[in-house]
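1. here is my input, please return the structure:
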Amino acid sequence: MIIDDGASLAAPVPWYRHLYVQVLAAIALGVALGIFAPATAEAMKPIGDAFIKLVKMIIAPVIFLTIVTGIAGMRDLGAVGRVAAKAFAYFLLMSTFALVLGLIVGNLVRPGVGLNIDPASLDAAKVADYATKAHASTVTGFVMEVIPDTFVSALTAGNILQTLLVAILFGVALALVGDRAAKVQSALEQISIVMFKLVAIIMKLAPLGAFGAMAFTIGKYGIATLANLALLVGTFYATSLLFVLVILGAVARLAGFSILRLISYLKAELLLVLGTSSSESALPSLIEKMERAGCPKTIVGLVVPTGYSFNLDGTNIYMTLAALFIAQALNVDLSVGQQLLLLGVAMLSSKGAAGVTGAGFITLAATLSIIPDLPVAGMALILGVDRFMSECRSLTNFIGNAVATVVVTRWEGRLDRTMFDAALGGTEPPVGDLPQGAVAN
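-> Below is the predicted model:
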């Protein structure tokens, strides 16, 4: 719903009215303001924060409506379980690839070698809050956190996993009731149409949000901040690009589509994620665009929200690469066994902090705490550039979840190839021309 402004095929949308062009221009303006007027740029933070809050406001109802109407329409509850099992198998496989890639690149490039930092000189107070949150992220605590206090609180607390749980249970109950719940299902489908219209309205403000967030980042931290740790940041971006183009590209090719065409299809959302450093800012749009690309609502509703918590490819690359950087900077020689332990802990901790604000830094703290020779205070070394790396983490996570949705749909044999090819080829009809329910499959 956010590629165009709903113009007809007979009257193409002017280039300057495309959302991705507007977001790109807003990012450029934000960077320029941050460089030339940093104090003013830093004051733009509320604009970016306000937009992200607007998006987060609609995430829970969008997920709830998408999953409930999808499951209720499917009626085959066995298929729902099968989709979930395939999604988690895929998430586990890709997470492993991402973690291993981070380890391999970290050992080959060795970005931290030569810094020779004395552990005693580190300011542990800077990362104390992250370390505290990391220790609080136990498996039991995570499971209990998934269960909401009330049915309504799952839709108001902003916890994606709670919303997911309640939506699945409600959708299953609706499917079991059957025809007697037809009026409830119909009402939810009508509400869903209104909700996605609200998504379209909010997305009109995306350029403002991207401008405010980018201006604040550059104004507060400055591009010069990258100089001292340029090798780490550059290595992380290069590794993430390698993961997307080679690993996800190979997965996409095996599934019968081009990763570059998918990226082009999602360019407006990717620029929004880049500008706001938050993949959540584009979650409602990703759900809708995947449906428009021929993926059934049930699969999209399960894979995308779950992937936002469990399929964090960019975060996984970051954790192993950053951990090795800290070890190298502190002259801590990690054995193969310790690195494998690091990988295993990172696999678990990345799931345990799902839905937690600042999850990338928190999961890194949880991972480092397992290796006695590696002080958590070493995270202070990368605190200054973490904001710049968060953008790459978010972009990689976002692309990974888009690929996961298509792959699981293909595994289920339910991809509408005509809609998919039209979407990726840029020839799908504008939103207003789509028949009602066309994206639900």
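
2. only C-alpha atoms from now on, for both contacts and neighbour counts.
-> Will do.

3. and the helices in the stretch 51-200 of the chain?
-> With DSSP state H, counting those that start in this stretch applied, the stretch 51-200 of the chain shows helices at 77-109, 128-136, 139-146, 153-156, 160-177, 182-203, listed in chain order.

4. list the helices and strands the fifth one packs on?
-> Counting by 3 or more CA pairs under 8 Å, 6 or more residues apart in numbering; DSSP states H and E, the packing neighbours recorded for helix 160-177 are helix 45-74, helix 139-146, helix 153-156, helix 297-310.

5. who touches the residue nearest to Arg75 when sequence neighbours are not counted in this structure?
-> Spatial nearest neighbour of Arg75, excluding adjacent residues (CA to CA, 6 or more residues apart in numbering): Ala175 at 5.2 Å. Applying CA atoms under 8 Å, 6 or more residues apart in numbering to Ala175 gives the contacts 71-75, 77.

6. what's the farthest-apart pair in those?
-> Spatially, the most separated pair among the contacts of Ala175 is Gly73 and Leu77, at 10.4 Å (CA to CA).

7. these two: which is more packed in?
-> The neighbour comparison of Gly73 against Leu77 (other CA atoms under 10 Å) goes to Gly73, with 19 against 15.

8. the structure of the following sequence is requested for comparison with the preceding one:
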Amino acid sequence: MDASVSARRTGPERIAKPWYMTLYIQVLIAIALGIALGVLAPQTGAAMKPLGDAFVALIRMMIAPVIFCTVVHGIATMGDLGRVGRVGLKALLYFEVVSTIALVLGIAVAELLQPGRGFDIDPAKLNAQSISTYVTAAKQDNITAHLLGIIPTSFFDALARGDLLQVLLVAILSGVAISHMGETGERIAGAIDAAGQMFFRIIGIIVRVAPIGAFGAMAFTIGAFGAGALVRLGFLIVTFYLTSAVFILVVLGGIAYLCGFSILRFIVYIKDELLIVLGTSSSETVLPHMIQKMQRLGASKSVVGLVIPTGYSFNLDGTNIYMTLSILFLAQATNTPLSFGQELGIIAVAALTSKGASGVTGAGFITLAATLAIVPDIPIQSLAVLVGIDKFMSECRALTNLIGNGVATVVISRWEGELDAERLKHVLQHPAAEGTAAVAELEAAAE
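-> Modelled structure (predicted):
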């Protein structure tokens, strides 16, 4: 069914659907049950981990083919390859500016609130074994290795491994090649578009078990790490969540206002995706959903196909806030003084190390370890302090990253003159109903 028609569709089937069949209600209930189980029966809650892992794995299984089909079809049907480069450059410029604001905000809040003051941590007394895995991964993550890692071993290896940057590379090359193949290319593009529709139908089937995945992931988080971790480092967690909220409402809200839409209405529109991310701590679990929702919102298919996947590697606002805030927290907690020049250096290093850290749980912590390894003044053993609360922090990172990428898509579509302003206005005037309808369409497509 055409999206413009469905966007204006009224009542009967929406009203007739029982409230408990709505995805976001199911996810909310699942999260509440997961928290309750984790608190009342921690061991049982921790044993629910496979449920969350299985859901994330099912979604990640589909990300590479969805991204490949979306990007290839978008580029192949653009016609003007100069426009592809223009959109890509605009996206990267936007990502860099907004990401830098996020990095600076993290440092500014840490200096203002001093969340690490008074901890007086002696790094020599910390359990360095708890961070050995992250440190090992961080040592392997240098700039040269990162750049070479974008190139897959083979064309199909990128799709098999699901590395987003590798998939983007082969998709862009494929799209450019197909665009030069005339009628044959048009037929190939049509076949790829049909394959993409098939993959989205599979996503529609998988999304139905999102509440089970959210329940398992939340029960594991509370059961394994407990409320004690929240209490011990509660001020840092609250500071991070508040800083992210300020970034979303003020920075992203200001950008949204200049582009003619409300950030609050936009958040309500993607509430289903936000709840799934909250439950799973991974923004990748809703990547296919975001592609469809941004198209439904009025952004052009070709811009969405380029901006959303690229943003998952280059526009990680939540991760950037977390990195600079956490680094200064550790400096304060270990009584390590940092000069203004060192703080500028941290921003520069973090701007590089954050690229390519996707929404997968734990990626932000590995990136933090990589940044600390380059800033030797702060003892890397101090990372052990954050191990117990990283799962709680990862949820906020993923939520902020998701909202940031959604806003970026609308902004760049507007810059390109490819934003349907009337549809944007219509959808955001009824964000809850339209957002639920979009998910319902995805589920219905699987039937």
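
9. need the TM-score from the superposition.
-> Superposed pair, TM-score by TM-score structural alignment, normalised by the length of the first structure: 0.94. Supporting alignment: 430 aligned residues with a CA RMSD of 1.9 Å.

10. and the helices of the stretch 51-200 of the first structure: which comes nearest Met347 of the first structure?
-> With CA to CA as the criterion, Met347 of the first structure lies closest to helix 77-109 of these, at 7.2 Å.

11. show me where the stretch 301-441 of the first structure has helices.
-> Going by DSSP H, counting those that start in this stretch, the stretch 301-441 of the first structure shows helices at 313-329, 336-352, 359-368, 386-411, 417-424.

12. for the ones you listed, give me a markdown table that also has distance to Gly378 of the first structure.
-> Formatted as a markdown table, the helices of the stretch 301-441 of the first structure follow (distance: least, CA to CA, whole Å):
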| stretch | distance to Gly378 of the first structure |
| --- | --- |
| helix 313-329 | 6 |
| helix 336-352 | 15 |
| helix 359-368 | 9 |
| helix 386-411 | 13 |
| helix 417-424 | 44 |
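
13. need those in TSV with distance to Ala89 of the first structure and mean neighbour count, can you?
-> Putting the helices of the stretch 301-441 of the first structure into TSV (distance: least, CA to CA, whole Å; neighbours: other CA atoms under 10 Å) gives the following:
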stretch	distance to Ala89 of the first structure	mean neighbour count
helix 313-329	14	27
helix 336-352	14	18
helix 359-368	21	26
helix 386-411	10	23
helix 417-424	24	17
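
14. looking at those, which is nearest to Leu262 of the first structure?
-> With CA to CA as the measure, helix 417-424 is the member of these nearest Leu262 of the first structure (6.1 Å).

15. residue at max distance from the center of the first structure?
-> Using CA atoms, centre = their mean, the residue of the first structure lying farthest from its centre is Arg180. It sits 37.4 Å away.

16. now, of the helices and strands packed on helix 160-177 of the first structure, which is deepest in the fold?
-> Sort these by mean neighbour count, taking mean count of other CA atoms under 10 Å, and helix 297-310 sits at the top with a mean of 25.

17. how about the aligned residue in the second structure for Thr40 of the first structure, what does it touch?
-> Applying TM-score structural alignment, one finds that Thr40 of the first structure aligns to Thr44 in the second structure. By CA under 8 Å, 6+ apart, the contact set of Thr44 of the second structure is 37-38, 223.

18. so what does Thr221 of the second structure match up with in the first structure?
-> Thr221 of the second structure maps onto Thr217 of the first structure when the alignment is built from TM-score structural alignment.

19. residues near its match, how many?
-> Count around Thr217 of the first structure with other CA under 10 Å applied: 24.

20. cool, and the one 3 residues further on?
-> The local packing of Lys220 of the first structure (other CA under 10 Å) involves 19 other residues.

21. excluding its backbone neighbours, what's nearest it?
-> Glu42 (5.6 Å).

22. burial count for Met195 of the first structure?
-> Around Met195 of the first structure there are 17 residues (other CA under 10 Å).

23. what residue of the second structure takes the place of it?
-> By TM-score structural alignment, Met195 of the first structure lines up with Phe199.

24. in contact with that match, which residues?
-> 62, 65-66.

25. quick check, nearest of the residues you listed to Asn127 of the second structure?
-> The closest of the contacts of Phe199 of the second structure, once distances to Asn127 of the second structure are taken by CA to CA, is Met62, at 38.1 Å.

26. how about the helices and strands packed on helix 160-177 of the first structure in CSV, adding distance to His18 of the first structure?
-> Listed next are those as CSV, based on distance: least, CA to CA, whole Å:
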stretch, distance to His18 of the first structure
helix 45-74, 19
helix 139-146, 38
helix 153-156, 32
helix 297-310, 25
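
27. which of these sits closest to Ala353 of the first structure?
-> So among those, helix 139-146 is nearest, using CA to CA, at 7.5 Å.

28. give me the stretch of the second structure that the closest one matches.
-> By TM-score structural alignment, helix 139-146 of the first structure lines up with residues 143-150 in the second structure.

29. can you give me the distance of the match of Thr221 of the second structure to Met44 of the first structure?
-> 10 Å (CA to CA, to the nearest Å).

30. list the helices and strands the host helix or strand of Val5 of the second structure packs on?
-> Element membership of Val5 of the second structure, judged by DSSP states H and E, is helix 3-7. Applying 3+ CA pairs under 8 Å, 6+ apart, one finds that helix 3-7 of the second structure contacts helix 287-297.

31. the helix it packs on vs the first structure - mean distance after superposition?
-> When the first structure is overlaid, helix 287-297 of the second structure sits 0.8 Å from its aligned residues on average, using mean CA distance after the TM-score superposition for the first structure.

32. quick revisit: can you lay out the contacts of Ala175 of the first structure as TSV showing distance to Val139 of the first structure?
-> Listed next are these as TSV, based on distance: CA to CA, whole Å:
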residue	distance to Val139 of the first structure
Ile71	28
Ala72	31
Gly73	34
Met74	32
Arg75	32
Leu77	28
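
33. tell me the one of the residues you listed nearest Pro305 of the first structure?
-> Taking CA to CA as the measure, Pro305 of the first structure lies nearest Ile71 of those, at 14.5 Å.

34. before we move on, the earlier item: ok, so of the contacts of Phe199 of the second structure, who is nearest Thr136 of the second structure?
-> Nearest to Thr136 of the second structure among these, counting by CA to CA, is Met62 at 28.9 Å.

35. residue contacts, the aligned partner of the closest one in the first structure?
-> Following TM-score structural alignment, the counterpart assigned to Met62 of the second structure within the first structure is Ile58. For Ile58 of the first structure, the contacting residues are 195, 199, 284, by CA under 8 Å, 6+ apart.
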